[in-house]
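Q: Build me a model from this:
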Amino acid sequence: MSQLQAKLPTDTWVNATWDEYIKAISNPTYENARGYYYNGRMRLEMSALGNPHSRDHFIVIAAIALFTSIRGIDLDGHDNCTYRKTGCAEAQPDVSFYVGANAETVPWEVTIIDLDTYSPPDLVIEVAYSSLADDKGEKRLLYESLGVREYWIIDVQNVQVIAFEIQNRGSRRIDESQVLPGLEMAVLEEAFRRSRQMNHGKVSAWLLSQFQV
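A: You can find the predicted model right below:
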């Protein structure tokens, strides 16, 4: 009996074939799980997403929407969307964006985004409250392999944005977005710090004041 048949641990990587992964995510028991598949292993995330995670999740979406609106940058945003490369990889990041010329890449009616048909998103973001090590490790390798252009990790507990530019299946740390030129990680980090003490309306107003400079 395989490890997958014996039990199905969640929030960790488990050896599995692609067919076993598809069977697992189709199981009603895991209908609310976020699924990842990479390098012959699967990960189903079932951990509850509490208040700190959800608030930072909102802030980063709001910040990017405000920034691109003010700068006149075309944008197509996705919340918990599934990206699939059949037979080899799948990801369901917290937030992802197609930017600029790619903003109209995926038709509205598409459900799971087939990366054999459509290009990968330009920017992928994971909000890490309890999954930081994995977000910096295996998921980073996964997004490198999928060919996204930029990957951010929001470290909720340390109020930090860890951003990477991805090129040629490798990545390097950056302090300013390359897909959203002019957007500095330091500004986002300050917005997260302010959100610990003030409501989202006030944080959004502060972000507007920074982006309009």
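Q: switch to C-alpha atoms for all contacts and neighbour counts from now on
A: Fine.
Q: Next, the buried residues of the longest strand seen in the chain.
A: Criterion DSSP state E: the longest strand present in the chain is strand 160-167. Using 16 or more other CA atoms under 10 Å as the test for burial, strand 160-167 gives 160-166.
Q: what's it packed up against?
A: For strand 160-167, the elements it packs on are strand 150-155, strand 170-174, helix 185-195, judged by 3 or more CA pairs under 8 Å, 6 or more residues apart in numbering; DSSP states H and E.
Q: residues in contact with the last one?
A: By that I understand helix 185-195. By CA atoms under 8 Å, 6 or more residues apart in numbering, the surrounding residues in contact with helix 185-195 are 56, 59-60, 63, 159-161, 163, 175-177, 203, 206-207, 210.
Q: and this one, so I can compare the two:
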Amino acid sequence: MNIPQIELPTDTWVKASWDEYIQIIENPQLEKAKGYYFNERMRIEMPPVGNDHASDHSIVNHAVHLWAGITGIDLNGKDNCTYRKTGVREAQPDVSYYIGGNAEAIPWGTTIINLDLYPPPTLAIEVANTSISDDKGEKRLLYEQLGVAEYWIVDVKNIEIFAFSVANGGSRRITQSQVLLGLEIALLEEALRRTRQMNHGRVSAWLLSQFQQ
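A: Next up, the predicted model:
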């Protein structure tokens, strides 16, 4: 498949073989694109460039690291990292974490994380500004099959976080993280609301005061 000669649809699922998907996602023109593969279909997303998506991504990531530091949870976070089960599925969450006993599971120098060799991330997060329906639907199924323990969707427009605990190939909505013990999802949503009125420095100070109570 000659990518420069075709118009590739983005932000939608397209029927494709694994080899076709790899040829497309490895094209230099799509170096910054995010790729997903599931149920013999692929989805290519161009990176978001807007303030709202970037801001919510930043504060949620900061909050997770802050909580882990304060509560003594071992954790390693990864932005836009690719997880690949060769020939079967691939995902590139906005942010993901290895937590607890798996915090140091991925050796330094690893590029694409091969899930035939390494465990999946403990927590995967998608920040959704325009892709909320897909994040709740097909991607939720993808992450269930990927084997994460927890999956969050940050709904930028509605300032809401949908958090799911994943087990036995299915998921259920939760109000408190099961992998970041004691972390209330409502508290993170309040932090997001505050970012609409104040800068991240002040929101960080507020989070710190709440986490230390």
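Q: residues in contact with the longest strand of the first structure?
A: Under CA under 8 Å, 6+ apart, the answer for strand 160-167 of the first structure is 144, 147-155, 171-175, 177-178, 185-186, 188-189.
Q: Report the aligned residue range of the second structure for the helix or strand hosting residue 207 of the first structure.
A: Using DSSP states H and E, residue 207 of the first structure falls within helix 200-211. With TM-score structural alignment applied, helix 200-211 of the first structure matches the range 200-211 in the second structure.
Q: mean shift of the matching stretch relative to the first structure?
A: For stretch 200-211 of the second structure, the mean deviation from the first structure after alignment is 0.4 Å (mean CA distance after the TM-score superposition for the first structure).
Q: Check what contacts that stretch and list those residues.
A: 59, 63, 66-67, 70, 191, 194-195.
Q: Check for me that residue 64 of the second structure belongs to a helix.
A: Yes - using DSSP: H, G, I helix; E, B strand; the rest coil, the secondary structure at residue 64 of the second structure is a helix.
Q: What about it, how many residues nearby?
A: Residue 64 of the second structure has 16 neighbours, counted by other CA atoms under 10 Å.
Q: Distance of it relative to residue 186 of the second structure?
A: Separation of residue 64 of the second structure from residue 186 of the second structure (CA to CA, to the nearest Å): 13 Å.
Q: distance from the helix or strand encompassing residue 25 of the first structure to the second structure after superposition?
A: Using DSSP H and E, residue 25 of the first structure falls within helix 18-26. In this overlay with the second structure, the average offset of helix 18-26 of the first structure from its partner residues is 0.3 Å by mean CA distance after the TM-score superposition for the first structure.
Q: What residues sit buried inside that helix?
A: Of the residues in helix 18-26 of the first structure, 18, 21-22, 24-25 count as buried by neighbour count, 16+ other CA under 10 Å.
Q: In the second structure, which residue range corresponds to that helix?
A: Using TM-score structural alignment, helix 18-26 of the first structure pairs with 18-26 in the second structure.
Q: Run through who's touching that stretch.
A: Stretch 18-26 of the second structure is contacted from outside by 1, 3, 30-31, 33, 35, 37, 40, 42, 44, 87-88, using CA under 8 Å, 6+ apart.
Q: Out of these, list just those in strands.
A: Using DSSP E, these in strands are 35, 37, 42, 44.
Q: Of these - the most surrounded one?
A: Ranked by the number of neighbours (other CA under 10 Å), those place residue 37 first, at 28 neighbours.
Q: OK, contacts around that one?
A: With contact set as CA under 8 Å, 6+ apart, residue 37 of the second structure has these partners: 18, 21, 43, 88-91.
Q: how close does the aligned partner of it in the first structure sit to residue 56 of the first structure?
A: Residue pairing (TM-score structural alignment): residue 37 of the second structure is matched to residue 37 of the first structure. Distance from residue 37 of the first structure to residue 56 of the first structure, counting by CA to CA: 25 Å.
Q: Can you turn the buried part of the contacts of stretch 200-211 of the second structure into a ChimeraX selection?
A: To isolate the buried members of the contacts of stretch 200-211 of the second structure in ChimeraX, using 16+ other CA under 10 Å:
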select :59,63,66,67,191,195
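Q: Please produce a markdown table containing the contacts of stretch 200-211 of the second structure, extended by distance to residue 131 of the second structure.
A: Shown next, in a markdown table, are those (distance: CA to CA, whole Å):
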| residue | distance to residue 131 of the second structure |
| --- | --- |
| 59 | 19 |
| 63 | 23 |
| 66 | 27 |
| 67 | 27 |
| 70 | 32 |
| 191 | 22 |
| 194 | 23 |
| 195 | 21 |
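Q: Fine, thanks again, bye for now.
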